[in-house]
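Engineer: Could you work out the structure for the sequence below:
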Amino acid sequence: MDSFVKWLVNNFDSVFDALGANILRFLTTVDFVLQLLPWWFFILIVFFMGWRIKKLSSGIGFAFMLLIIGSFGLWTLMIETLAVILTSVVISVMIGIPIGILMAYKSNIETAIRPILDGMQTMPSFVYLIPAMLLFGLGRVSAVFATTIYAIVPVIRLTNLGIRNVSKEMVEAAHSFGSSPWQILYKVELPQALPTIMTGINQTIMMAMAMVVIASMIGAPGLGREVLVAINRIDIAKGTEAGLAIVILAIIIDRLTQGVADKFKVEK
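Structural biologist: Presented below is the predicted three-dimensional model:
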């Protein structure tokens, strides 16, 4: 494995540099847009989303939770953490959903990929930091890469599961009306599998949140770094504030994404 990684670095250094530059550009753009929003407007957006997706009390609760993070003086760090999470989740979804669709259509590919997914889920999360540092060095790009690899598994598995659980009668009816395979995928299978896929995205976001502190060891900015500093200084107060902010952010994101999944279930 050591020889293989060195071979990759020596022979594809320019590829990883270009990939890292594109990831950094996307991450910087997301961070810039989030930092550009006034704190009150950001809270207003979350309040409205909580109200429309869940209920009015949820929106008020989410807004109050964000005010708590702001009162700790951790608003900027929260935005940096959110930027890394959103970037990792977007990349995971862009890669994971096509792989899940391919696994649903090709059983032999599913047989080959399933042990890899099992290994990715059971591998200690610290292990992902090593190839990330070797390929991209220390910094935010390595943090996004490690977080993506760790968090991508649920969206792959649940996309595969959702499409496989689509009613065979419905697919056969689409075939009988002359639908092409692409039309069946986009107009029948994906809409029917969407609640399951949304649950997979929700789990991917939660796993990305779980990597926040670990990824700070290789340069991830935000709340995870604050926890790491608190550990090094044995500062209980700082660690509690940063940890509580991570918990609040995870709760808000989990409730909103799960609410979206429930909406799709109702419409189905």
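
Engineer: Please count neighbours and contacts with C-alpha atoms only from this point.
Structural biologist: Noted.

Engineer: just checking, F126 touches I214?
Structural biologist: Yes - counting by CA atoms under 8 Å, F126 does reach I214; the two are 6.9 Å apart.

Engineer: In terms of neighbours, single out the busier of those two.
Structural biologist: I214 (22 against 13; other CA atoms under 10 Å).

Engineer: Mind giving me the packing neighbours of the helix or strand that one falls within?
Structural biologist: Following DSSP states H and E, one finds I214 within helix 212-215. In terms of contacts (3 or more CA pairs under 8 Å, 6 or more residues apart in numbering; DSSP states H and E), helix 212-215 is packed against helix 140-151, helix 223-233.

Engineer: Using TSV, please lay out these together with mean neighbour count.
Structural biologist: Converted to TSV, the helices and strands packed on helix 212-215 look like this (neighbours: other CA atoms under 10 Å):
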stretch	mean neighbour count
helix 140-151	27
helix 223-233	19
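
Engineer: Figure out which of these is closest to F264.
Structural biologist: Ranking the helices and strands packed on helix 212-215 by proximity to F264 (CA to CA) places helix 140-151 first, at 22.7 Å.

Engineer: Could you find the closest non-adjacent residue to K238?
Structural biologist: On the basis of CA to CA, 6 or more residues apart in numbering, the spatially nearest residue to K238 that is not a chain neighbour turns out to be A230, at 5.7 Å.

Engineer: Now do the contacts for that neighbour.
Structural biologist: By CA atoms under 8 Å, 6 or more residues apart in numbering, the residues touching A230 are I236, K238, G239.

Engineer: next one: V260
Structural biologist: Contacts of V260 by CA under 8 Å, 6+ apart are I53, M198.

Engineer: Let's verify it: helix, strand, or coil?
Structural biologist: Taken by DSSP: H, G, I helix; E, B strand; the rest coil, the conformation at V260 corresponds to helix.

Engineer: Equivalent analysis for V166, please.
Structural biologist: V166 falls in the coil class when you classify it by three-state DSSP.

Engineer: Go through the contacts of A230 and say which is closest to V171.
Structural biologist: Using CA to CA, the contacts of A230 come closest to V171 at G239, 52.4 Å.

Engineer: you'd agree that closest one is up against V227?
Structural biologist: Yes - with contacts counted by CA under 8 Å, G239 reaches V227, the gap being 5.0 Å.

Engineer: compare with the first, here's sequence two:
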Amino acid sequence: MGGFRIPIGEWAEAGVAWIRDTLGWLLSGVSAVVGWFVDALANGLLSLPIVAVIVIFAALAWVLRSWRFAIGTVVGFVLILGVGQWVTSMQTLALVLVAAIIAVVIAVPLGIAAARNDTFSAILRPVLDLMQSMPAFVYLIPAIVFFSIGVVPGVVATVIFALPPGVRLTELGIRGVDSETVEAGHAFGATPGQILRGVQLPLAMPSIMAGVNQLIMLALSMAVIAGIAGADGLGKEIVQAMSTVDIAKGVEAGLSVVILAVYLDRLTGALGALKTQRGSLLGAIARRRAPKDARVSTPTPAPEPVGV
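Structural biologist: You can find the predicted model right below:
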């Protein structure tokens, strides 16, 4: 048994080499497009006045969640500015947002397809298990081979690592829609596409948004690891702090990651349950309009019958 060995690693290496040699033109195009989006978003955030960016983030926090969260947002981002991690934080935020958008565009259709086809779901499930259980560092190896050093392999590895919860929770939300509601749509003559858009997706939205929330959190955790691949941002700062044992830089970069994580987590969590956010600006507007919309004219009581 000493000579028994299955060369899975060699097969994978040959497959990666074949993809790189055969689809080099496609990989170059993907690298150019993804790199342009990340750079454009990062440059856009950095070109705006810092005060304006903080005001925008705080306004989103107030509109979607509460004024308390808005104040906490201002304090958090001022702290990021105070420790000198503003540029790296905006670079990390751009990477996370681009990776999250790509992952959502892939995950939601896959989740819908898995919910509507049991065979496809059975095939997809072990693939998602493999993607979710594979160590995060492993994704960087083929990503660097395909896209060289820089931000693009970080985005690609982040998308792969963050994809599974988005697919799973989208499928769970679609499957969790009451079958009687779907049957009622069929009874009224609605097509499968109309039922999906008008019934299943709206009812499954809380579960889908929970998947988006988890997806963004995993993307942020992977964005830090992507610093090993040369992606600019807080991940690169943490890697440099580890290599030089710079405790001060490590603490400041790590604290900035925590602030970004809390902000994105609370904001995306509020998107999945806007009606329950009583402290948000949208909730306050809805409550002010509710009495006007709920006014119903009181019917005049019928006269009592006259006894004979």
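
Engineer: Got a TM-score for the two of them?
Structural biologist: In this superposition the chains share a TM-score of 0.97, using TM-score structural alignment, normalised by the length of the first structure; 267 aligned residues with a CA RMSD of 1.3 Å.

Engineer: related to what we said a few turns ago, I'd like the helices and strands packed on helix 212-215 of the first structure as CSV, with distance to L34 of the first structure appended.
Structural biologist: As requested, these are arranged in CSV below (distance: least, CA to CA, whole Å):
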stretch, distance to L34 of the first structure
helix 140-151, 16
helix 223-233, 15
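
Engineer: of those, which approaches A250 of the first structure most closely?
Structural biologist: That would be helix 223-233 among these, by CA to CA, at 12.0 Å.

Engineer: The closest one: average distance to aligned residues in the second structure?
Structural biologist: Aligned to the second structure and superposed, helix 223-233 of the first structure gives a mean residue distance of 0.7 Å (mean CA distance after the TM-score superposition for the first structure).

Engineer: circling back: so which of the contacts of A230 of the first structure are in helices?
Structural biologist: I236, K238, G239 (DSSP state H).

Engineer: and the gap between the first one and G243 of the first structure?
Structural biologist: Shown here: I236 of the first structure relative to G243 of the first structure, a distance of 10 Å by CA to CA, to the nearest Å.

Engineer: With neighbour numbers in mind, choose between those two.
Structural biologist: Between I236 of the first structure and G243, counting by other CA under 10 Å, G243 is the more crowded of the two (17 against 11).

Engineer: Map that one onto the second structure.
Structural biologist: Under the alignment (TM-score structural alignment), G243 of the first structure pairs with G254 in the second structure.

Engineer: now do D31 of the first structure
Structural biologist: In the second structure, D31 of the first structure lines up with A42, judged by TM-score structural alignment.

Engineer: Burial check on its match, number of neighbours?
Structural biologist: 20.

Engineer: what's the answer for the one 10 residues further on, then?
Structural biologist: As a burial measure, A52 of the second structure scores 11 neighbours (other CA under 10 Å).

Engineer: Also the one 5 residues further on?
Structural biologist: Per other CA under 10 Å, the neighbour tally for F57 of the second structure reads 17.

Engineer: Equivalent analysis for S89 of the second structure, please.
Structural biologist: Residues near S89 of the second structure, counting by other CA under 10 Å: 24.

Engineer: Let me know the secondary structure of it.
Structural biologist: Classified using three-state DSSP, S89 of the second structure is helix.

Engineer: what stretch of the second structure does stretch 2-13 of the first structure fall on?
Structural biologist: By TM-score structural alignment, stretch 2-13 of the first structure lines up with residues 13-24 in the second structure.

Engineer: how big is the offset of stretch 92-101 of the second structure relative to the first structure?
Structural biologist: Looks like 0.4 Å for stretch 92-101 of the second structure (mean CA distance after the TM-score superposition for the first structure).

Engineer: quick one: that stretch aligns where in the first structure?
Structural biologist: Counting by TM-score structural alignment, stretch 92-101 of the second structure sits on residues 81-90 of the first structure.

Engineer: can you give me the offset of that stretch from its chain's centre?
Structural biologist: Computed by CA atoms, centre = their mean, to the nearest Å, the separation of stretch 81-90 of the first structure from the middle of its chain amounts to 6 Å.

Engineer: now what about that stretch, what contacts it?
Structural biologist: So stretch 81-90 of the first structure is contacted by 26-27, 30-31, 34, 140, 143-145, 147-148, 151-152, 201, 204-205, 208-209, 212, 220-224 (CA under 8 Å, 6+ apart).

Engineer: Likewise for stretch 189-203 of the first structure?
Structural biologist: Residues contacting stretch 189-203 of the first structure (CA under 8 Å, 6+ apart): 89, 93, 154-159, 161-163, 165-166, 171, 254, 257-258, 260-262, 264-265, 268.

Engineer: what's the answer for stretch 28-45 of the first structure, then?
Structural biologist: A63, L66, L67, T76, I79, E80, A83, L86, T87.

Engineer: And the aligned partner of S221 of the second structure in the first structure, how far from L223 of the first structure?
Structural biologist: Correspondence of S221 of the second structure to the first structure, assessed by TM-score structural alignment: A210. A210 of the first structure sits 12 Å away from L223 of the first structure, going by CA to CA.

Engineer: That concludes my questions; thank you for your assistance.
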